[in-house]
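Asks: Starting from these lines, generate the structure:
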Amino acid sequence: MTNPSTPTLKVEFELSESDLAFFRDRLDKAREDRADLDESRITAGVADMISKALASNPPEFVRSRLGQLGPLIGMLDDADWKLEGEDRERVLNALAYFSDPEDLIPDATPGIGYVDDAIMIELVAGGLAPELEAYADFVAHREDLKTPEATEMPPLEDVRKVMQNRMRRRRGRAKAGGSWGHSTGSVHHYF
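Replies: The predicted structure is shown next:
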């Protein structure tokens, strides 16, 4: 994006609790509007948004956050992970915002069109930290099973059960007031 001789500009901002409440309200609205969308339309909408965002050559702040949506879609599509019921609904509710092209800042706005999406991704990633960590560990174990040492490892189905149980326990602790993952206020209580 930039070459070494081009000066860069660093912009930092902090969102207050009322700012975060505004963004959470937008996520709530997307979740309510989701009633009209089936799962395939949500995941297709998110994939389309990611593709368009990357094609627009967004700032690194946005680009790095877009990558966090891949594992969320992956855990829905992964036949081995078998995410079901309330767990699946949590992820779909979180992704609903990104499937709607009508968001806070029009995506076609050069340079900043996907900044609101990046903020929402941060909220979603914080809220789904137990799911994201459990899925990452599951995927890593699946890759480890392809190695010669795999004969000493537990089978994938057993690991899936352990990881999903751990995910639910950690989510329960976060809802009960424990901290989890990100230091973004009460983001982990959102979903």
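Asks: For the rest of this, base every contact and every neighbour count on C-alpha atoms.
Replies: Will do.
Asks: Kindly check the end-to-end length of stretch 143-156 for me.
Replies: Start and end residues of stretch 143-156 are separated by 10 Å (CA to CA, to the nearest Å).
Asks: Please name the nearest non-neighbouring residue to F98.
Replies: Distances taken as CA to CA, 6 or more residues apart in numbering put V46 closest to F98, at 5.2 Å, once the chain neighbours are dropped.
Asks: Now name the helix or strand holding the one you found.
Replies: Using DSSP states H and E, the element containing V46 is helix 39-55.
Asks: Can you list the neighbours in contact with that helix?
Replies: 63, 66, 73, 92, 95-96, 98-101, 107, 114 (CA atoms under 8 Å, 6 or more residues apart in numbering).
Asks: For E12, grab the count of nearby residues.
Replies: A total of 5 residues lie near E12 under the criterion other CA atoms under 10 Å.
Asks: Give the buried residues for the top helix by length along the chain.
Replies: The longest helix of the chain (DSSP state H) is helix 156-175. For helix 156-175, a neighbour-count test (16 or more other CA atoms under 10 Å) marks 156, 159-160, 163-164, 166-167, 170-171, 174-175 as buried.
Asks: this one next, for a side-by-side:
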Amino acid sequence: MPIQISFELSDSDLEHFRTMMKAAMSKASKLPPAEVLQKARSVCAEMEQANLPDFVKRRMESLETLISALEDPEWQMPEDEKNEILTSLAYFSEPEDLVPDNIPGLGYVDDAIMIELVIQELSQDLSAYRQFCKFRTTEETRRGSEANVNRDSWLDSKRTELRSNMRRNRSTGGSRRLFSRRD
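Replies: Predicted coordinates:
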């Protein structure tokens, strides 16, 4: 019979985790980006082999999405965004955990908390990349696997969508015009 335990982290608890994250970031800043990525992938692989609680699995999927975004040549991520994500993945390149991973059910709690902090910090990046992946899949299905789908084509599509929504809102009275066409 499963048991559910909920806990809340106070601001001082979160500050403790942020301090740990900063220390890991400082150590990892000396590592080449490829090594940080490789170590983050290794953590994901280890976690996939472990019997993880669902709350950790859900967060791990977001961590894998961030890694995919970094490695996706079609996403064409700007360097400053890459560096921000790499820096956020630094904790996972650090072998020493707050809670040892081999403790059943609890070993990945600290990893889940750190992943959650990263997710909160990079939620806009995650959301945009997920939308891009959905767009890419739709376009490849519609136009075939040879479709040239990249960040620029996605942004063009998003602009078109926003303009279309804006025109539709205007025509249905969604926004009042300050000036009539006769002005």
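Asks: re earlier: mind telling me what the residue nearest to F98 of the first structure corresponds to in the second structure?
Replies: Under the alignment (TM-score structural alignment), V46 of the first structure pairs with A40 in the second structure.
Asks: can you count the residues close to its match?
Replies: 22.
Asks: Would you mind finding the match for A96 of the first structure in the second structure?
Replies: Looks like A96 of the first structure aligns to A90 there (TM-score structural alignment).
Asks: show me what contacts that match?
Replies: 21, 24-25, 28-29, 36, 40.
Asks: What subset of the residues you listed is buried?
Replies: Buried, going by 16+ other CA under 10 Å: 21, 24-25, 28, 36, 40, out of the contacts of A90 of the second structure.
Asks: Report the secondary structure element holding the residue most central in space within the second structure.
Replies: Compute the mean C-alpha point of the second structure, and by CA atoms, centre = their mean the closest residue is L126, 3.4 Å away. According to DSSP H and E, L126 of the second structure maps onto helix 123-143.
Asks: Now check the second structure for the residue matching I119 of the first structure.
Replies: Using TM-score structural alignment, I119 of the first structure lines up with I113 in the second structure.
Asks: how near is the equivalent of K29 of the first structure over in the second structure to S88 of the second structure?
Replies: Taking TM-score structural alignment, the alignment pairs K29 of the first structure with A23 from the second structure. In this view, A23 of the second structure and S88 of the second structure are 11 Å apart by CA to CA.
Asks: now swap in V36 of the second structure and tell me
Replies: 10 Å.
Asks: would you list every one of the helices in the second structure?
Replies: Under DSSP H, the second structure gives helices at 11-28, 33-49, 54-71, 79-88, 109-121, 123-143, 151-171.
Asks: so how far does the third one sit from its counterpart in the first structure?
Replies: For helix 54-71 of the second structure, the mean distance to aligned residues of the first structure following superposition is 1.1 Å (mean CA distance after the TM-score superposition for the first structure).
Asks: Stretch 131-141 of the second structure too?
Replies: Averaged out, stretch 131-141 of the second structure is 1.1 Å away (mean CA distance after the TM-score superposition for the first structure).
Asks: Show me which residues of that stretch are buried.
Replies: For stretch 131-141 of the second structure, by 16+ other CA under 10 Å, it's 132-133, 135-137, 139.
Asks: quick check, distance from that stretch to the centre of its chain.
Replies: Taking the mean of its C-alpha atoms, stretch 131-141 of the second structure sits 17 Å from the chain's own mean (CA atoms, centre = their mean, to the nearest Å).
Asks: With stretch 60-68 of the first structure instead?
Replies: 11 Å.
Asks: which residues of the second structure does it align to?
Replies: Under TM-score structural alignment, the match for stretch 60-68 of the first structure is residues 54-62.
Asks: Which positions within the matching stretch qualify as buried?
Replies: 56-57, 59-60, 62.
Asks: Format the residues you listed as JSON lines; extra columns: distance to I3 of the second structure.
Replies: Formatted as JSON lines, the buried residues of stretch 54-62 of the second structure follow (distance: CA to CA, whole Å):
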{"residue": "V56", "distance to I3 of the second structure": "16"}
{"residue": "K57", "distance to I3 of the second structure": "17"}
{"residue": "R59", "distance to I3 of the second structure": "20"}
{"residue": "M60", "distance to I3 of the second structure": "21"}
{"residue": "S62", "distance to I3 of the second structure": "25"}
